[in-house]
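*Asks:* Please find the sequence and the predicted model below.
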Amino acid sequence: MIGIGIDTGGTCTDAVIFDTKSHKVLSQSKTLTTRQDLKVGILRALGGLDQDLARNASYISLSTTLATNACVEHKGGRAKLVFIGVNPQVVKKMGGEYGLPPMGDIYFMKGDAGQPDSLENTPDWQKFEEDIVQDFRDFDSVAIVQMNPKYNDGEYEIKAEQIIKKTLGLPCVRGYDLFQELNVQKRGATALLNARLLPVMEDFFDSIEGSLAELGLDLPIVIVKSDGSIMSREFAMSRPVETLLCGPAASIIGAMELSKYQDALIVDMGGTTSDVAMVKDGIPVTSESGISIGEWKTMVKGVSIDTFALGGDSAVKYKRGQLYLDNRRCVPLCMAASQYPKMRKALKTLVLMDRPFDYPAHEFFMLVSLPTNLDKYTPSERKFIQALEDGPLIYREAAAAIGTSPHVLNMKRLEDEGTVIRIGMTPTDVMHVYGDYTEFDSEASRMGAAYLSAVTKGTPAEVCKEIYDLTKCRLYSNLVRIFMKYETGRDLNLQECEDLEKLTAYIFRHSGQNLADFAIRPVFSTPSKLIGIGAPTKIFLADVAKLLGTEADFPQDGKVANAIGAAMGNISTECVIKIEPYKGIKSSYLTYIISGGHETYSLPDYDDALVEAKKTARQCAIQRSRQQGAVGEVEVEIEVKENTYQRNKYALAEIIETLVIARAISEKE
């Protein structure tokens, strides 16, 4: 079968035509991602493929890091979180551990379905309807999550959605529709993130469909899930959170297809993030507890991927004359200047001044997209947007455009939303100075390095070396952290991460010195091989692999591994049904509660409950496969896990919970 795989990353969009039977790339294309209009970049990537082969394709499969990058960069649509029956003090005590917003940004209302009905516990729907008119007017979507939804099948969530849609017409995400696990705060974080990603995914699919229409291609559209399987466009539109690690998951599949190593750490460095995954015996290590990205902890199941902010487009910042890498992406000077040549004049003027500024004077602001509703912005924000409509403005000019000082200029909200993005010095610019990559305007990169030399009191050559070293050092530090996580079976806490970062920085800085110069020298080494994919990876990973005492493989088609992985996926779904024994407070009568499907019910006999749970799990898995785009026969495997508890060595073990897991595998449409 011939399929088209396309990956839209933060910097580049890759496309391949892949033969799944012969495992060969028949045609490939790479172009820049055009964030202001995704369709432009996608159309270029698809247009760069062999069009005769493209017309013979059976489907188009997508992967993207848009959701991943939105999490890392704190971007996305404006979404409001509603908690029903959740104790505000419990949420406050957790201190945003799951990525939840500040307390004042969450709407709390009564309604714990697990508690007896009472006046103190009944939702006040009239007050809710009155409050949302004022409180929710500046939001694009709403996430609704109730406490103990299994006791009334999410009835309160459904009621709240009806009121919001009737009153405001906003799209809603119901937490119980997404996941049925008990942890309400984690479910809240997952639902809120899903709501924030709705406009991101909508723009992405609109761009794909528009591009296919222009090329005259009528193909079924599927997209990679975080576990490496695929789902239909319709399913992904309602559950964009399932694409959280869509791009990284595709890169793992592609890397395993291309590399000779079966036991390795896969390292994929893109423009915004680096994604790392462990492969054992040719099988990716999976995350059972749910995916975590940055501060977000979710219930999304997927391959165990560690994503951290490091890429070719990581912004180079400075503080008190010292350079450092920011977690956010910015547009490299070389890329922007090739599109807006007038930037060179502003950079040249800055360099001729031969003096550093407290603010990032070498950075520009650029308008990514013009908002459809300007009324929700402040007068300064509207003026700033208007000033950028004619093209990027260097920092000082951008501040002057709204009548403020560059020392106090703050457009954080516009940057967080992705309406405005900065242009600045990046590792990609250093690649252009060194000649490692020369696709764009190298002169702009050299002027950026010249300005930073005034900041650091060093030469431009020293500035470039420092930026490369900062990139390699962060990569080295994170790979050591990830190896330690797999070795210990747990994530390092904040203090441990800070200590490790200091130690790895020390090791990296002194790695070129003679061993005789040390009384004792700390060393981290690993027997695991490294697989490097992604355009900038080879530049930085080779030295890091040497420092770790191992080898790195850089597959020939590694630069389009994500698109290859997207083209190879199959539909795979899982449904978990839970059986729990329950004894009433005033009765010794034992019954078994069955939950996790569309409704919660109980049966008095365990064997009968197990039969029904298997039946429900099978039906649920098949239904989800159909929703994700499966056609034809669906194969289902059933697994039963009984969790028991033994009071003492003399007592019989009691079943406290039974999990019935149905896994369905099928081919895409």
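*Replies:* Cool, got the structure.
*Asks:* going forward, measure contacts and count neighbours with C-alpha atoms only.
*Replies:* OK.
*Asks:* Give me the neighbour count for the closest residue to residue 171 other than its chain neighbours.
*Replies:* Leaving out its chain neighbours, the residue that sits closest to residue 171 by Cα to Cα, 6 or more residues apart in numbering is residue 141, at 5.1 Å. For residue 141, the neighbour count with other Cα atoms under 10 Å is 26.
*Asks:* what residues are up against residue 141?
*Replies:* 77, 78, 79, 80, 170, 171, 172, 173, 195, 196 (Cα atoms under 8 Å, 6 or more residues apart in numbering).
*Asks:* give me that answer again for 10 Å
*Replies:* Going by Cα atoms under 10 Å, 6 or more residues apart in numbering, residue 141 touches 77-81, 164, 168-173, 192, 194-199.
*Asks:* try residue 658
*Replies:* 576-581, 594, 610, 613, 640-644.
*Asks:* can you tell me which of the contacts of residue 141 are in helices?
*Replies:* 164, 192, 194, 195, 196, 197, 198, 199 (DSSP state H).
*Asks:* which non-adjacent residue is nearest residue 325?
*Replies:* With Cα to Cα, 6+ apart, the residue lying closest to residue 325 is residue 316, at 4.8 Å.
*Asks:* pretty sure that neighbour belongs to a helix, no?
*Replies:* No - counting by DSSP: H, G, I helix; E, B strand; the rest coil, residue 316 falls outside a helix, being strand.
*Asks:* another one to put next to it:
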Amino acid sequence: MGLQLGLDTGGTYTDAVLVDDDKQVLASAKSLTTHGNLIEGLRGAVAGVVSPGNARQIDLVSLSTTLATNALVEGRGRPIALVLIGFSAEQIQRANLSQALAGDPHVFLAGGHKADAQAAAPLALSALREFIDRVDPQVDAYAVSAMFAVRNPAHEIEAQALISELTGKPVTCGHHLSSGLDAPRRALTAVLNARLIPLIGALLHAARELLLEYRIEAPLMVVKGDGSLISDEMAQSHPVETILSGPAASVVGARFLCNEADLLVADMGGTTTDIALIRGGQPRLNPDGATVGGWRTMVRAVDVRTYGLGGDSAITFDRASRRFTVGKQRVVPLSLLTLQYPDLLADLDAQLSLPYSTTHCAQFVMVHACSPSRFELSTQQRELFERIREHPVAVQSLFSDQTLERALTRLEQRGLVLRAGFTPSDASHLLGLQQDWQVEGAVLGARLLLRYSADNLGITYSDEQAFASAMSRLVAVETAMVLMDALADSQGNTLTESQRSLLKAGMDIGPDQLLSLQARLHLPIIALGAPAKSYYPAACELLASRLISSELAHVANALGAVVGTIRQEQRIAITPDGGKRVSVLFPSGPESFDCLEEGVAAAGRVCEHLAREKAREAGGVEVTVTLDRHDTIVNKGDQSVFFESRITATAVGRPSRTG
């Protein structure tokens, strides 16, 4: 019997899961992700599930990752050069293309095509040669995008050939990444892809090295943003396809774990909650392409909605409403902080010995980045950083000197320091729902906050247990709200602030509450992530929805990576060519046919062939292809005029398990 190894390299942890041919999970393990040397994190996770005895039985390895997503969010990537063919200078301002370049070199060349696939001008190859000679020492890769290249890619192909010949460096062409119109967004997607090639290449190199160590002779697959799989070679040349790979894998894993055709998948981490909708057994895809880090790409990806709500969200008292709120800011839980720095318990005790609690009680600040050398800091900012670097400091002690407030804010904005405070995870420790860290730190923090609430005419609590129960209920209500918001948004509706306030007030039942509301969510919910078990039972009760639990929810990403399938699409457009004639816009260039039906038949044959070849290139076997035709007819008075036909071939197969 064969075995399959699923891996997920996330920002914090790397997961591994081993399954057999019957998709039964045999073992799972976690290890910290080692960003400086990715193979170490992979090695730590794999060691927990693979042994010399079973390594040779492994016939498939599949990998999901959030590294590409994180890199785009954090603005990281290698220097590239962008070649724009047939573009105007004004177009670079669209789709945030200028911001994405961030000062990297680019050039506007004559050339490109028109909507009818005919050349707008000859390609300026001599100008391209001059550009390459000037910028090549500064860049690691190139991106090429030409106007209407999806209708005729000839100029992108010519430019790619010349760049490869002169430099030998990776070249990304826009028409390889998307068949959709919108030249600036296609150029943006090409830029991001070129930047990510070295990053994803490093991860794939680490994975291949690890397979050699274990003598695992199996294909290596990678999860795309839409949840399907591609070969490691395709992922290395098209790394932008892996944005949202991690959330997509968790959706596929969740679908496998619960075997429900229709459900909401909610993945709650320390900082955020990701929510996706599955209907008819398939995750909903974003029709506009994935948006990550503010960049609107043309990458086909799972429609995931992300909310700033997690186990490490800051719980603070709002003096205006005289209520506690759960904010979007991530802080270090007091229970974790005092586990790492036990002497801070004395600081919390000292704050309790004061006659009252201050605005910044139960808050600390600690170093988040080891070195501020790449930032220009003022003398005061640098002195404050050095003070905090030695040991976490109570925020209220800093603010006895009001001049330090601005300096601290600046250090936080630059990601050099991080606050610690009371969080949902602390409430879970107080209630015995979580037992990983130091409960005494959570107890002292709760006492300070409940006293602060009473001092400021807020709700009074009998003890820290009552306070923790109220905070747990608050997080459950917020969780129910984001679930409703995500579902409404997926249906094209947006909850207004007044609607949110009414719904929240109706669910947040208290002793003085005059209104209660019962919402009903007509979908089951599967909750993933460590904090989810503390809050989703109550949230699902508020929504009268069924909660699905699984012992393997903590490795859903790695499981989703190994149970996915191959899926590739090919599209060909057909446009009018005078009279009854039509022009079929093949990837190799346009061809004219006498009538629409002849063009459709030819387009269907080529489309099916290319989709099947793409699926095989992606590592698929036993490939089946389905064809879809969509005609666009424009009505002019009492006449119907043919505008365009689009033929789509979808190829689906299983990943190859031959070495």
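*Replies:* Perfect, thanks for sending it. All figures in this text were calculated on a predicted structure; none of them were measured in a lab.
*Asks:* Go through the contacts of residue 658 of the first structure and flag which are in helices.
*Replies:* Assigned to helices by DSSP H, the following of the contacts of residue 658 of the first structure qualify: 610, 613.
*Asks:* Report the buried members of the contacts of residue 658 of the first structure.
*Replies:* Burial by neighbour count, 16 or more other Cα atoms under 10 Å: within the contacts of residue 658 of the first structure this picks out 576, 577, 578, 579, 580, 581, 594, 610, 613, 640.
*Asks:* separation between residue 61 of the second structure and residue 358 of the second structure?
*Replies:* Distance, residue 61 of the second structure to residue 358 of the second structure, using Cα to Cα, to the nearest Å: 54 Å.
*Asks:* same thing with residue 194 of the second structure?
*Replies:* Look at residue 194 of the second structure and residue 358 of the second structure: by Cα to Cα, they are 50 Å apart.
*Asks:* Equivalent analysis for residue 229 of the second structure, please.
*Replies:* Relative to residue 358 of the second structure, residue 229 of the second structure is positioned 53 Å away (Cα to Cα).
*Asks:* ok, the two, which is more surrounded?
*Replies:* Neighbour count, other Cα under 10 Å: between residue 229 of the second structure and residue 358, residue 229 has more, with 35 against 15.
*Asks:* And the residue nearest the centre of the second structure?
*Replies:* Centrality entry for the second structure: nearest residue to the mean C-alpha point is residue 244, 3.6 Å, by Cα atoms, centre = their mean.
*Asks:* Could you find the closest non-adjacent residue to it?
*Replies:* Leaving aside its sequence neighbours, residue 244 of the second structure sits nearest to residue 225 (Cα to Cα, 6+ apart; 4.7 Å).
*Asks:* rewinding a little: by neighbour count, which of the ones in helices among the contacts of residue 141 of the first structure wins?
*Replies:* Neighbour-wise, these (other Cα under 10 Å) top out at residue 194, 33 neighbours.
*Asks:* close enough to count as contact, that residue and residue 171?
*Replies:* No - look at residue 194 of the first structure against residue 171 with Cα atoms under 10 Å: they stay out of range, at 11.3 Å.
*Asks:* what is in contact with the two at once?
*Replies:* Overlap of the contact sets of residue 194 of the first structure and residue 171 (by Cα under 10 Å, 6+ apart) consists of 79, 141, 142, 143, 238.
*Asks:* Okay, and the fourth one sits in which element?
*Replies:* Spelled out, it's residue 143 of the first structure. Applying DSSP states H and E as the criterion places residue 143 of the first structure in strand 141-146.
*Asks:* Now find how far off-centre that strand is within its chain.
*Replies:* In terms of Cα atoms, centre = their mean, to the nearest Å, the centre of strand 141-146 of the first structure is set 20 Å apart from its chain centre.
*Asks:* after the helix or strand encompassing residue 447 of the first structure, next one along is what?
*Replies:* Per DSSP H and E, residue 447 of the first structure falls inside helix 442-456. Following helix 442-456 of the first structure in sequence order, the next helix or strand is helix 460-488 (DSSP H and E).
*Asks:* Can you mark which positions in that next one are buried?
*Replies:* Judged by neighbour count using 16+ other Cα under 10 Å, the buried positions of helix 460-488 of the first structure are 460, 463-464, 466-483.
*Asks:* So which bits of stretch 409-417 of the second structure are buried?
*Replies:* 410, 411, 412, 416, 417.
*Asks:* that older thread, what helices or strands is the helix holding residue 447 of the first structure leaning on?
*Replies:* For helix 442-456 of the first structure, the elements it packs on are strand 314-319, strand 322-329, strand 331-332, helix 333-339, helix 343-353, strand 420-424, helix 427-434, helix 460-488, judged by 3 or more Cα pairs under 10 Å, 6 or more residues apart in numbering; DSSP states H and E.
*Asks:* Same list (the ones you listed) but as CSV, adding distance to residue 150 of the first structure.
*Replies:* Output for those, formatted as CSV (distance: least, Cα to Cα, whole Å):
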stretch, distance to residue 150 of the first structure
strand 314-319, 44
strand 322-329, 39
strand 331-332, 47
helix 333-339, 52
helix 343-353, 58
strand 420-424, 42
helix 427-434, 50
helix 460-488, 34
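*Asks:* can you tell which of those is closest to residue 116 of the first structure?
*Replies:* Taking Cα to Cα, helix 460-488 is the member of these nearest to residue 116 of the first structure, at 43.3 Å.
*Asks:* What is the subsequent helix or strand relative to that closest one?
*Replies:* As assigned by DSSP H and E, the chain's next helix or strand after helix 460-488 of the first structure is helix 494-509.
*Asks:* Ends of stretch 375-383 of the second structure, what's the gap?
*Replies:* Distance across stretch 375-383 of the second structure, first residue to last, is 14 Å (Cα to Cα).
*Asks:* same thing with stretch 511-518 of the second structure?
*Replies:* This stretch, stretch 511-518 of the second structure, spans 17 Å end to end (Cα to Cα).
*Asks:* Can you verify residue 527 of the second structure is assigned to a strand?
*Replies:* Yes - under three-state DSSP, residue 527 of the second structure falls within a strand.
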